[in-house]
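Colleague: heads up, no residue letters with this:
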């Protein structure tokens, strides 16, 4: 699973092990290690109980 920084001038690719996913009050996100941009994700659990994150295009609905 990989993520792409949504900051248009950055666009860096990151693996899950490269980022820290947390909630800063606006939903789950990771900050790009290169430019610091917020990149929002959604958390899911697969059938076997594994936690999976999917990157969102923009901000999550509140």
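Modeller: Arrived safely. Everything quoted here is computed from the prediction, not taken from an experiment.

Colleague: okay, CA-based contacts and neighbour counts for the rest of this
Modeller: OK.

Colleague: Give the other helices and strands that the longest strand anywhere in the chain contacts.
Modeller: Criterion DSSP state E: the longest strand present in the chain is strand 38-45. Other elements packing on strand 38-45 under the criterion 3 or more Cα pairs under 8 Å, 6 or more residues apart in numbering; DSSP states H and E are strand 28-31, strand 51-55.

Colleague: Could you dump these into CSV with mean neighbour count and distance to residue 21 added?
Modeller: Below are those laid out as CSV (neighbours: other Cα atoms under 10 Å; distance: least, Cα to Cα, whole Å):
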stretch, mean neighbour count, distance to residue 21
strand 28-31, 21, 5
strand 51-55, 15, 9
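
Colleague: For residue 3, which of those strands is the nearest?
Modeller: When the helices and strands packed on strand 38-45 are compared by Cα to Cα, strand 51-55 sits nearest residue 3, at 6.7 Å.

Colleague: here's the one I want to compare it with:
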């Protein structure tokens, strides 16, 4: 589960509800409600599946 880091928003999203893309500053998703950029890090699990984790403390742009 991901949480929008915009202080006035804070909406929680499942991976299936967000679109993760790279806008030139690394992988992120934009909150559908407020448009804030929320950065994530991409990992590969031992079984080869792709896993994303939200980066804490990355500033909003």
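Modeller: Received the coordinates, thanks. In this text the structure is predicted, and so the values were computed from the model without any measurement.

Colleague: what's the TM-score here?
Modeller: Superposed pair, TM-score by TM-score structural alignment, normalised by the length of the second structure: 0.92. Supporting alignment: 58 aligned residues with a Cα RMSD of 0.8 Å.

Colleague: May I see the helices and strands packed on strand 38-45 of the first structure organised as CSV, with distance to residue 37 of the first structure added?
Modeller: Shown next, in CSV, are those (distance: least, Cα to Cα, whole Å):
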stretch, distance to residue 37 of the first structure
strand 28-31, 5
strand 51-55, 13
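
Colleague: Looking at these, which is nearest to residue 10 of the first structure?
Modeller: strand 28-31 (12.1 Å).

Colleague: before we move on, back to that, average distance between the longest strand of the first structure and the second structure?
Modeller: Superposing on the second structure and averaging over aligned pairs (mean Cα distance after the TM-score superposition for the first structure), strand 38-45 of the first structure comes out at 0.2 Å.

Colleague: Would you quantify the distance from the most centrally placed residue in the first structure to residue 3 of the first structure?
Modeller: Compute the mean C-alpha point of the first structure, and by Cα atoms, centre = their mean the closest residue is residue 41, 4.1 Å away. Here the criterion is Cα to Cα, to the nearest Å. By it, residue 41 of the first structure lies 9 Å from residue 3 of the first structure.

Colleague: Residues in contact with both of these two, list them for me.
Modeller: In terms of Cα atoms under 8 Å, 6 or more residues apart in numbering, residue 41 of the first structure and residue 3 are both contacted by the residues residue 55.

Colleague: For stretch 32-48 of the second structure, buried residues please.
Modeller: 36-40 (16 or more other Cα atoms under 10 Å).

Colleague: Reformat those residues as TSV; add distance to residue 48 of the second structure.
Modeller: Converted to TSV, those look like this (distance: Cα to Cα, whole Å):
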residue	distance to residue 48 of the second structure
36	30
37	27
38	24
39	22
40	18
